[in-house]
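Colleague: Predicted model and sequence below, questions to follow.
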Amino acid sequence: MRQQTHKRGRFTNKTVAIVAALALGGGGAAIIAANASAHGDKGDSGQNHTVAAKAGTIQCPDVGQKLSDVPRKARPNVDKNLAELDNQVAKAYQQMNQQQGSSDTVLSKLNDERSRTMDNIGSAMGGDNSQLQGMTDCKWQEVATQGGQQQGNQQGGDQQGDQQGGQQQGGDQQGGGDQGGEGANDVPGNAGGQAGNGPSQDDFVDITKVQPNVQQPPQAQQNGSTGTFATECGVGDPKLRNSDNVIVAPGVGNGAHHTHDYVGNDSNDAFANNQTFEQGGTSCKNQDDKSTYYWPVVRAQDGKDEADANELGGGQEGNVGTILTPTSSKIEFKGNAQSKVTAMPKFLRIITGDAKAFTNGDKNANASWSCTGFEDRQLTDKYPLCPEGSSVTRTFDFQSCWDGQNIDSANHRDHVAFAGEDGSCPNGFQAIPQLVNTITYDVPANTPFAVDGFPEQLHKPITDHDDFINVMSEDLMNEAVDCINSGKQCG
């Protein structure tokens, strides 16, 4: 397996550690949750109320990220079993929240189910269980509450030391996020999330008190490619939303356990395939772009029910509140500082970010939250509180290096990589147009918000992610490449 190169293009690694340490109280895998139903008690107002609860969540090894050598013929069976592992965790989390047995009882049953499912994965791979060692057992992690804030009390080894060090170094730089005082950008008192499973108050930070942290991009070299190619595809049709994920869990309904917005191809669900995408329609103005771009929805924690309040992927799994339709989605493809770019293959699949980064750690986290007018301040583990007249932004810088052979890989990561700090691709990889997607929201004043996620991830901002499948025509992709390589701004 080639070494994966990871680069956070919009903020320094030091700042990432600082923000993560502040958000997690020095515990990188600390978990915050509450034993509450997805809705709580509903009165005549039609609004939901948070139920007080015990704090904690379930942490399981992410089997899918560890599987690098899966025979191609085995992947459909392996993917279905990986989706079943996620389903088991979601059900166990619900049982704990609803107090359907002790944590020990629920975890024992969960781990038995996981063991059987992982045996199925090993069988699908020809009896090879070597990649699955040590990944059966899940753990229940509780948290302590200190000074009205929830703080994790468990973490493993070196990562804890690193993040605690980051917290000690970074207090003044981050500014503390104005987490306790009063002011125009104070965290609303109901920032605990109406489902009771996050976000928490310390997931929010006043963007005006964050110091600029964005690094300048590497200077383009003589053979670099400096152009951009834009495609306009709208902000998503609410009727197309679903809780599937055709990349990670093809053929499995509700494989994401959270709801996605879709732009571009109008035929994206769990059962779509390359032919489906080829024959589908598109929301893009250029009808030769049938690519699919999708991301988790953002919801205002306003106490109101959405249409999916009683559905899987929605309220049944703690994803509640009014879904906010983006005001804009800017999709651009950019060049490489060191070299010309080559065309993406049709049906190339790329995921940026990690939907399980709260329990996995930040190795693959790539969230980038900010506010309009403050784009030089990007956050990976905080939601921004924006001043009046400023909108919330999410920016996703996708991997821009490709192995030259595969449109996907067993863990959906190894076939692509981030460019290095100087813009160069790892050995064996070649530069492709870099997708950069910036999504903007007008969040109601004094209303906390949260990204949809797996129930045990507790709506943490670090879990934000974005997905892309290239379904541009060959002519359009070549046009994009020519534009980028010639230094023009097109689209």
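Modeller: Arrived safely.

Colleague: CA only for contacts and neighbour counts going forward, please
Modeller: Fine.

Colleague: if I look at residue 381, how far off is residue 452?
Modeller: Residue 381 sits at a distance of 15 Å from residue 452 (criterion: C-alpha to C-alpha, to the nearest Å).

Colleague: repeat for residue 390
Modeller: For residue 390, the distance to residue 452 - C-alpha to C-alpha - is 22 Å.

Colleague: These two: which has the busier surroundings?
Modeller: Between residue 390 and residue 452, residue 452 has the larger neighbour count (other C-alpha atoms under 10 Å), namely 32 against 17.

Colleague: Pull up the gap between the more buried one and residue 439, please.
Modeller: For residue 452, the distance to residue 439 - C-alpha to C-alpha - is 15 Å.

Colleague: try residue 458
Modeller: 22 Å.

Colleague: and these two? which has more neighbours close in?
Modeller: residue 458 (30 against 20).

Colleague: Assign a three-state SS to residue 359, would you?
Modeller: Following DSSP: H, G, I helix; E, B strand; the rest coil, we place residue 359 in the helix state.

Colleague: unless I'm mixing things up, it is touching residue 24, no?
Modeller: No: counting by C-alpha atoms under 8 Å, residue 359 stays clear of residue 24, with 11.5 Å between them.

Colleague: Point me to the helix or strand that includes residue 173.
Modeller: In this assignment (DSSP states H and E), residue 173 forms part of helix 157-174.

Colleague: So which bits of that helix are buried?
Modeller: By neighbour count with 16 or more other C-alpha atoms under 10 Å, helix 157-174 contains the buried residues 160, 162, 163, 164, 166, 167, 170, 174.

Colleague: swap in stretch 360-371?
Modeller: Applying 16+ other C-alpha under 10 Å to stretch 360-371 flags 360, 361, 362, 364, 365, 366, 367, 368, 369, 370, 371 as buried.

Colleague: Let me see the contact set for the nearest residue to residue 394 once chain neighbours are set aside.
Modeller: Excluding its sequence neighbours, the residue lying closest to residue 394 (C-alpha to C-alpha, 6 or more residues apart in numbering) is residue 369, at 4.8 Å. By C-alpha atoms under 8 Å, 6 or more residues apart in numbering, the contact set of residue 369 is 378, 379, 380, 382, 383, 384, 392, 393, 394, 395.

Colleague: ok, now residue 398?
Modeller: Residue 398 neighbours (C-alpha under 8 Å, 6+ apart): 350, 351, 352, 418, 434, 435, 436.

Colleague: Comparison target below:
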Amino acid sequence: MKWNSFVAALGLAAPTSALLRFGCSKLTIQRLDPLVNPGQNPSTHLHQIIGGNSFNVTMDPKTHDLAKLSTCTTCQFTEDFSNYWTAVLYFKAKNGTLKRVPQRAQQGMEGTQGGMVVYYMTDALFDTAQKSKVTAFKPGFRMLIGDVNYRSRDEARDFRQLTFICMQNEGTRAPETVEFPKTPCPAGIMANHRFPTCWDGVNLDSPNHRDHVAYPESGTFESGGPCPSTHPVRLPQILLETVWDTKAFNNKADWPADGKQPFVWSSGDGTGYSSHADYVFGWKDDALQKAMDGHTYVTAPMLKTQTIAQQNKCSVPDMVGEDFDSWLPKLPGDIMVN
């Protein structure tokens, strides 16, 4: 089902208030992480990155202004020079070798090379009113969601709504699981990363890149839960959707002999519980605040857009120089699956 039909089927066709939904093509795939491992080349594990082309090894928050230093972005809205990244999905075959799973564009965004779909919301995704006010992120703002070391359901409870969808078709949006799907997924695996929506109002970052943000003290962002007193400023909800094109790996005869699902994160996690994502704010001037204060649903006439062909042209040089696309005996960085 196409997105427009999907929206209309839920009664969301009429334009109302501020929700941004836009595609971003691949900027680069490299073993770099300037948020967690600044200055380290290579970093510990492989990431797929979208956004502005000032992305590099260090990105010192005191001097690195993404909006000023970037000359292009892989995102549809040309004012968004932010960087967003997640780990990379691999398939582990019966013989133990590993192959990177490609990303694919969602329907309506065909031609986009890899990448993700990004949402900024003032209320729940399917709340057509989108009536709440939010404060846009400030220059220098950064955050991380998820923990690369987690391997159990109990650990994963520290974070909300980091999920997977086993897509049966293009319109599949349920059920969501917190571990990797255990059966072949005809239309791929969608990974969802929803970031915290409450800010302390002071710190643009914190040592673990998490303490300056929080979840609502009760309920969820979608249910309108209030922010805790320690983090009183309500932020837009950022949701990242990545569709991993697993169709080439759906033959169960190629899956591990023990019958376990065959997909692993590039960090070595075969459970899915370590799902994580990074965000470095880079919107130009007050473009994001204006969009959040606007009155549109999905589209944003106050923002400038570019074609998918233009998005695909934006990239950064290979700064690591390693093979991550062949059939590999180990994950990049010699990481073992655990």
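Modeller: Happy to help now that I have it. All figures in this text were calculated on a predicted structure; none of them were measured in a lab.

Colleague: Would you pull the TM-score for this pair?
Modeller: The pair, once superposed, lands on a TM-score of 0.65 when counted by TM-score structural alignment, normalised by the length of the second structure; 245 aligned residues with a C-alpha RMSD of 2.8 Å.

Colleague: before we move on, back to that, reformat the buried residues of stretch 360-371 of the first structure as a markdown table; add secondary structure.
Modeller: Shown next, in a markdown table, are these (three-state DSSP):
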| residue | secondary structure |
| --- | --- |
| 360 | helix |
| 361 | coil |
| 362 | coil |
| 364 | coil |
| 365 | coil |
| 366 | coil |
| 367 | coil |
| 368 | coil |
| 369 | strand |
| 370 | strand |
| 371 | strand |
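
Colleague: JSON lines please, covering the residues you listed and showing distance to residue 286 of the first structure.
Modeller: Output for those, formatted as JSON lines (distance: C-alpha to C-alpha, whole Å):
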{"residue": "360", "distance to residue 286 of the first structure": "38"}
{"residue": "361", "distance to residue 286 of the first structure": "39"}
{"residue": "362", "distance to residue 286 of the first structure": "36"}
{"residue": "364", "distance to residue 286 of the first structure": "32"}
{"residue": "365", "distance to residue 286 of the first structure": "31"}
{"residue": "366", "distance to residue 286 of the first structure": "28"}
{"residue": "367", "distance to residue 286 of the first structure": "28"}
{"residue": "368", "distance to residue 286 of the first structure": "28"}
{"residue": "369", "distance to residue 286 of the first structure": "28"}
{"residue": "370", "distance to residue 286 of the first structure": "29"}
{"residue": "371", "distance to residue 286 of the first structure": "29"}
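
Colleague: Farthest-apart pair in those residues, please.
Modeller: Maximum pairwise distance in those, criterion C-alpha to C-alpha, is 26.7 Å, between 360 and 371.

Colleague: Run a quick neighbour tally on residue 135 of the second structure.
Modeller: So residue 135 of the second structure, with other C-alpha under 10 Å, has 18 neighbours.

Colleague: Now do the contacts for it.
Modeller: 233, 234, 235, 236, 289.

Colleague: Map it onto the first structure.
Modeller: Using TM-score structural alignment as the criterion, residue 135 of the second structure maps onto residue 342 of the first structure.

Colleague: From residue 34 of the second structure, how far out is the residue most central in space within the second structure?
Modeller: Closest residue to the average C-alpha location of the second structure: residue 240 at 3.5 Å, with C-alpha atoms, centre = their mean. Distance from residue 240 of the second structure to residue 34 of the second structure, counting by C-alpha to C-alpha: 19 Å.

Colleague: and residue 405 of the first structure, how far is that from residue 64 of the first structure?
Modeller: Distance from residue 405 of the first structure to residue 64 of the first structure, by C-alpha to C-alpha: 21 Å.

Colleague: equivalent range in the second structure for stretch 282-300 of the first structure?
Modeller: Going by TM-score structural alignment: stretch 282-300 of the first structure matches residues 73-91.

Colleague: How far off centre is the matching stretch?
Modeller: 7 Å (C-alpha atoms, centre = their mean, to the nearest Å).

Colleague: just stretch 205-219 of the second structure next, same as before
Modeller: Worked out by C-alpha atoms, centre = their mean, stretch 205-219 of the second structure lies 17 Å from the chain centre.

Colleague: Would you mind listing the buried residues in that stretch?
Modeller: Applying 16+ other C-alpha under 10 Å to stretch 205-219 of the second structure flags 205, 209, 210, 212, 213, 214, 215, 216 as buried.

Colleague: ok, now stretch 458-477 of the first structure?
Modeller: Under 16+ other C-alpha under 10 Å, the buried positions of stretch 458-477 of the first structure are 458-473, 476-477.

Colleague: what residue of the first structure matches up with residue 265 of the second structure?
Modeller: Residue 265 of the second structure maps onto residue 452 in the first structure, by TM-score structural alignment.

Colleague: My error: substitute residue 310 of the second structure in the last question.
Modeller: Residue 310 of the second structure maps onto nothing in the first structure, by TM-score structural alignment.

Colleague: And residue 178 of the second structure, by the same measure?
Modeller: Using TM-score structural alignment, residue 178 of the second structure pairs with residue 380 in the first structure.

Colleague: Tell me how far its match lies from residue 18 of the first structure.
Modeller: From residue 380 of the first structure to residue 18 of the first structure the distance is 10 Å (C-alpha to C-alpha).

Colleague: List the contacts of the match of residue 265 of the second structure.
Modeller: 258, 259, 296, 297, 298, 299, 319, 459.

Colleague: Tell me how many other residues crowd the aligned partner of residue 31 of the second structure in the first structure.
Modeller: Here residue 31 of the second structure is matched to residue 243 in the first structure, going by TM-score structural alignment. Per other C-alpha under 10 Å, the neighbour tally for residue 243 of the first structure reads 23.

Colleague: my read: residue 243 of the first structure touches residue 255, true?
Modeller: Yes: the pair residue 243 of the first structure and residue 255 passes the contact test of C-alpha under 8 Å, sitting 6.6 Å apart.
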